[in-house]
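J.: Need the 3D shape of this:
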Amino acid sequence: MKQLARALRKQQTDAEKLLWSRLRNRQLQGCKFRRQQPIGPYIADFLSLEPKLIIELDGGQHTEQQEQDNQRTRYLQALGYRVLRFWNHEVLNDLDAVLEAIRIAIVV
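T.: Okay, here's the model as predicted:
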């Protein structure tokens, strides 16, 4: 899993690169985020341990794997994480709204 996570870090999508540029170095609410973090059988796109928050970015392939995504979300929620999902185009076209939703989730 660790090797896969490393490979995914090197092959980030444009949306992941953009969001990471705004999450890294505690830029958002002082929270430390990790990217491509293994959790059980899954790899979370972005994870902050302090508020137990996971952020997942979905591309077009996720329209065909909704049940798998729902199963993944249930698993992560059972571990006590809150999971926020955004479409890649949301990050690319309205980053401010995505960051505001993440801010709210951190504070709540």
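J.: For the rest of this, base every contact and every neighbour count on C-alpha atoms.
T.: Will do.
J.: where does the residue nearest the centre of the chain land in three-state SS?
T.: Geometric centre of the chain, nearest residue: I55, 2.4 Å, by Cα atoms, centre = their mean. Here I55 is strand, with the state taken from DSSP: H, G, I helix; E, B strand; the rest coil.
J.: so how many other residues sit close to L57?
T.: 20 (other Cα atoms under 10 Å).
J.: Next: I39.
T.: I39: 13 neighbours (other Cα under 10 Å).
J.: Would you state the strands of the protein in chain order?
T.: 34-39, 42-48, 53-58, 82-87 (DSSP state E).
J.: Check the offset of the first one from the chain's centre.
T.: Between the mean C-alpha point of strand 34-39 and the mean C-alpha point of its chain there is a distance of 9 Å (Cα atoms, centre = their mean, to the nearest Å).
J.: Second input sequence below; structure requested for side-by-side comparison:
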Amino acid sequence: MDQRQFTKVLRQNMTEAEQLLWRHLRAHRTCDQKFRRQQPIGPYIVDFVHFGARLVIEADGGQHNGSADDAVRDAWLKSQGFTVLRFWNNDILQNIEAVLEAILIELAKSIPSPPTPLPQGERGDGKFVSTRDSHEP
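T.: Reported below is the predicted structural model:
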């Protein structure tokens, strides 16, 4: 099965914890931020990703406890500029608010806030003023 087909299978067979977390992350529901689920990145398929913030979120079951494969995967993702957050499935299911708060804290670190507008008197009149010398081409 190629990566694209496998991604589709993963989307159709999400765990209960992944489904719960996706309900909160999908459709810009978390601070109007865009997440994708079961997304290929290089040789891996991550559970959730926010490309603008370079944030990967993994929902892990017991099979991931101390996994050497996960350490290699996380190191590769970090080398590509991603931050990886891992949550145990039972934490997602039993304390979704804390999980979402941790995600929001990480998003706040990664996404620049919009610029604050200049005070009324410092905005100018909106006309374009050239600083070029009129003799330059």
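J.: Which residue in structure 1 aligns with W76 of structure 2?
T.: Under the alignment (TM-score structural alignment), W76 of structure 2 pairs with Y75 of structure 1.
J.: where's that match relative to G59 of structure 1, distance?
T.: Remark: distance between Y75 of structure 1 and G59 of structure 1 (Cα to Cα, to the nearest Å) = 21 Å.
J.: Just want to know which of these two has more residues nearby.
T.: Remark: of Y75 of structure 1 and G59, Y75 carries more neighbours, 16 against 13, as counted by other Cα under 10 Å.
J.: ok, and the closest non-adjacent residue to R82 of structure 1?
T.: Once flanking residues are discounted, R82 of structure 1 sits nearest to L53: 4.9 Å by Cα to Cα, 6 or more residues apart in numbering.
J.: quick one, what contacts Y81 of structure 1?
T.: Contact analysis of Y81 of structure 1 by Cα atoms under 8 Å, 6 or more residues apart in numbering lists K52, L53, I54.
J.: at 6 Å instead, please
T.: Shown in contact with Y81 of structure 1 (Cα atoms under 6 Å, 6 or more residues apart in numbering): K52, L53.
J.: distance of it from L28 of structure 1?
T.: 18 Å.
J.: What of V107 of structure 1?
T.: Separation of V107 of structure 1 from L28 of structure 1 (Cα to Cα): 11 Å.
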